[in-house]
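Enquirer: just coords:
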């Protein structure tokens, strides 16, 4: 057995520049300086999508390491101090606690981590989204690991032909269930087709139980009990040699699917694949964005990134996303552009309902 590497991606919105559109360069410099000085890490990369800072870190301390989580927490605290100094919007909004309590899960930041033994070649993709929620990954993960029209490897690669195991989380009741695909695809789709509640947490290779993909499933509003913004989730996918090829893992985003989030976290819109440099959502604070950074892992070192969605082959996807955004925006405050009432519980909706409840008369 070789040594295991842990890849941790931890993100937080600690203040937007300007509004909810971007991260101030001084915040990114602060984060990079702190991670550079840590003896805990093998390697790291600091980046952003929209107004979220993303810390991509490799180490040998395993998942849920208190030391790594505390490092991330202290990094976000330092960035928050910079944000407050610059009077950035929503400074520290994702930090729901006053002090670190051993693990950042449940404290605001989004977390995706996986531990594995490096293969002869270890390509990974880190996906980062802004202005949406964890359920945004359901459609692309399904396409990557269960749809042969997207991933031809499911048919022609003997290592993939048996399918994959999908761990699905119920974010409301805090339960999980594992589906074996392809034979349980129809059962799984009943649940993952409702991404506001059911999210694919992880995917495993059948037979070996080797981790193939994992996502962040933190829902800020459920943790805070009030509206504090969308969750802006992250996803890690390992590629090649029994997993989807890099191109198969990227392919789902060539057709922008509808996700929840966008303006005030209360609207549906297309998920637009973009480069880091064009990841600032400005139109109606959107439309929602996704960035894909590729790394070649070697002894824990992150060689990269390759900014995959900077490729011109995603120009049509962006055009389509803009056309969808144009259409759905014309619906204004009407569903399905505005989210269903169940998703509006952290807005003015409860206050208005309470104020007007006596004016509702029974219909004879």
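Expert: Yep, it's here. Only a predicted model underlies this, so the values are computations on that prediction, with no experimental measurement involved.

Enquirer: CA only for contacts and neighbour counts going forward, please
Expert: OK.

Enquirer: Over to residue 93. Which of the three states is it?
Expert: For residue 93, the assignment made with DSSP: H, G, I helix; E, B strand; the rest coil gives coil.

Enquirer: Could you tell me how many residues sit around it?
Expert: For residue 93, the number of neighbouring residues by other Cα atoms under 10 Å comes to 18.

Enquirer: Just confirm it contacts residue 13, I think it does.
Expert: Yes: the criterion here is Cα atoms under 8 Å, and residue 93 meets it with residue 13 at 6.4 Å.

Enquirer: which stretches of the stretch 151-300 of the chain form strands?
Expert: Counting by DSSP state E, counting those that start in this stretch, the stretch 151-300 of the chain has strands at residues 164-170, 175-181, 198-205, 211-215, 234-238, 258-261, 267-270, 272-273, 289-298.

Enquirer: quick one, which of those strands is nearest to residue 24?
Expert: The minimum distance between residue 24 and the strands of the stretch 151-300 of the chain falls on strand 289-298, with 17.9 Å, by Cα to Cα.

Enquirer: quick one: that closest one to chain centroid distance?
Expert: In terms of Cα atoms, centre = their mean, to the nearest Å, the centre of strand 289-298 is set 13 Å apart from its chain centre.

Enquirer: Tell me which residues are up against the next helix or strand after it.
Expert: With elements assigned by DSSP states H and E, the helix or strand that comes after strand 289-298 is strand 301-307. Strand 301-307 is contacted by residues 42-45, 58, 275-276, 291-297 when judged by Cα atoms under 8 Å, 6 or more residues apart in numbering.

Enquirer: TSV please, covering the strands of the stretch 151-300 of the chain and showing distance to residue 108.
Expert: Formatted as TSV, the strands of the stretch 151-300 of the chain follow (distance: least, Cα to Cα, whole Å):
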stretch	distance to residue 108
strand 164-170	18
strand 175-181	20
strand 198-205	17
strand 211-215	15
strand 234-238	13
strand 258-261	17
strand 267-270	21
strand 272-273	24
strand 289-298	20
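
Enquirer: State the number of residues packed around residue 290.
Expert: Other residues within reach of residue 290 by the criterion other Cα under 10 Å amount to 25.

Enquirer: Included below, for side-by-side comparison, is a second structure:
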């Protein structure tokens, strides 16, 4: 049976404004999801970036399950009650949702990218670099090719449709990448959340993360790859980006590994700090 990883993010429980999520809010949401493990869920995790509360739900209910939707709503309700009690910041935005359903490989690795900004085409340049640029992902030089899907349901086969995709990506968000119809590779939402499977036949974890080792500027600000503990929204013009690595086996998560907690990304962090001060 296919394993599904569903991710939900919403700006809820911000302390000191929109800096980060208050710990009690994380705990309340986590309790709701943990109580569902063994019945609805096989595993779960509650985390955050900036003031975005993030649920990771692992299950076998498929991608559009009313049961999972109800559980998500229950976790949001519990987190909201705590936020209101403490008068924490609750921004009026709809939840950001994405997910992947797949048959687990012998060793199934994936990376959850979280960004402290919501924008329709936020992940486009990242996904293009990871899954369409052979200078970033060496396996693209060989037989590995991916198909991109945009929010208007248009499909783009690499490498022959690369120029069309670059043009389309200026106005349309890339929401998914696949190796073929039955083999999803990545899924993205309107900023905030992106999931990518790692290791052969997909880009390696280092290739997925290596995109952020080079300075990147987006319309929302300069991207700064940071550890989870540094993912607060504290400087205007800087978008914190967190990468959490996992392995999953029989629906159970191992991880997360805080992938950007590494000096390899120090140069990108320094660049972001200098640019934001100008």
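Expert: Okay, I see it. Just so it is clear, the model here is predicted, and its values are computed rather than measured.

Enquirer: What would you report as the TM-score here?
Expert: Superposed pair, TM-score by TM-score structural alignment, normalised by the length of the second structure: 0.95. Supporting alignment: 276 aligned residues with a Cα RMSD of 1.4 Å.

Enquirer: How many residues are close by residue 216 of the second structure?
Expert: Residue 216 of the second structure has 17 nearby residues by other Cα under 10 Å.

Enquirer: that older thread, of the strands of the stretch 151-300 of the first structure, flag the one that's most buried.
Expert: The highest mean neighbour count among the strands of the stretch 151-300 of the first structure, using mean count of other Cα atoms under 10 Å, belongs to strand 272-273: a mean of 30.

Enquirer: and residue 4 of the second structure, that's in a strand?
Expert: Yes: remark: residue 4 of the second structure belongs to a strand, assigned using three-state DSSP.

Enquirer: Relative to residue 180 of the second structure, how far out is it?
Expert: Residue 4 of the second structure sits 17 Å away from residue 180 of the second structure, taking Cα to Cα, to the nearest Å as the criterion.

Enquirer: Relative to residue 323 of the first structure, which of the strands of the stretch 151-300 of the first structure is closest?
Expert: Nearest to residue 323 of the first structure, of all these, is strand 267-270, at 9.3 Å by Cα to Cα.

Enquirer: Go through the contacts of strand 301-307 of the first structure and name the one nearest residue 181 of the first structure.
Expert: residue 292 (25.4 Å).

Enquirer: Please name the nearest non-neighbouring residue to that closest one.
Expert: Distances taken as Cα to Cα, 6 or more residues apart in numbering place residue 127 nearest to residue 292 of the first structure, at 4.5 Å, with adjacent residues excluded.

Enquirer: Trace that neighbour over to the second structure, please.
Expert: Here residue 127 of the first structure is matched to residue 113 in the second structure, going by TM-score structural alignment.

Enquirer: need the next SSE after the strand or helix carrying its match, C-terminal direction.
Expert: According to DSSP H and E, residue 113 of the second structure maps onto strand 108-115. Using DSSP H and E, the helix or strand that follows strand 108-115 of the second structure in sequence is helix 124-132.

Enquirer: circling back: so which of the strands of the stretch 151-300 of the first structure is nearest residue 147 of the first structure?
Expert: Nearest to residue 147 of the first structure, of the strands of the stretch 151-300 of the first structure and by Cα to Cα, is strand 175-181 at 10.1 Å.

Enquirer: can you tell me which helix in the second structure is longest?
Expert: helix 66-86 (DSSP state H).

Enquirer: how about that helix, aligned to which bit of the first structure?
Expert: With TM-score structural alignment applied, helix 66-86 of the second structure matches the range 66-86 in the first structure.

Enquirer: Centre of the chain to that stretch, how far?
Expert: Relative to its parent chain, stretch 66-86 of the first structure has a centroid offset of 20 Å by Cα atoms, centre = their mean.

Enquirer: ok, now stretch 32-44 of the second structure?
Expert: Computed by Cα atoms, centre = their mean, the chain-centroid distance of stretch 32-44 of the second structure equals 21 Å.

Enquirer: Span of it from start to end?
Expert: 10 Å.

Enquirer: who touches that stretch?
Expert: Contacts for stretch 32-44 of the second structure (Cα under 8 Å, 6+ apart): 30, 45, 55-61, 67-68, 71, 74-75, 78, 251-253.

Enquirer: before we move on, back to that, can you pull the contacts of the residue nearest to residue 292 of the first structure?
Expert: 234, 235, 236, 290, 291, 292, 293.

Enquirer: Work out which residue lies at the spatial centre of the first structure.
Expert: Central residue of the first structure (Cα atoms, centre = their mean): residue 233, 2.0 Å from the mean position.

Enquirer: What residues does the residue mapped onto residue 235 of the first structure from the second structure make contact with?
Expert: The alignment partner of residue 235 of the first structure in the second structure, by TM-score structural alignment, is residue 194. Contacts for residue 194 of the second structure (Cα under 8 Å, 6+ apart) come out as 98, 112, 113, 114, 123, 186, 187, 188.

Enquirer: nearest residue to residue 194 of the second structure other than its sequence neighbours?
Expert: When the adjacent residues along the chain are set aside, residue 194 of the second structure lies closest to residue 188, with 4.3 Å between them (Cα to Cα, 6+ apart).

Enquirer: how near is that neighbour to residue 150 of the second structure?
Expert: Distance, residue 188 of the second structure to residue 150 of the second structure, by Cα to Cα: 10 Å.

Enquirer: got it, and residue 103 of the second structure?
Expert: To residue 150 of the second structure, residue 103 of the second structure is 23 Å away according to Cα to Cα.

Enquirer: So the aligned residue in the second structure for residue 12 of the first structure, which state does it fall into?
Expert: Correspondence of residue 12 of the first structure to the second structure, assessed by TM-score structural alignment: residue 10. Counting by three-state DSSP, the backbone at residue 10 of the second structure sits in strand.

Enquirer: counterpart of residue 98 of the second structure in the first structure?
Expert: Using TM-score structural alignment, the equivalent of residue 98 of the second structure in the first structure is residue 112.
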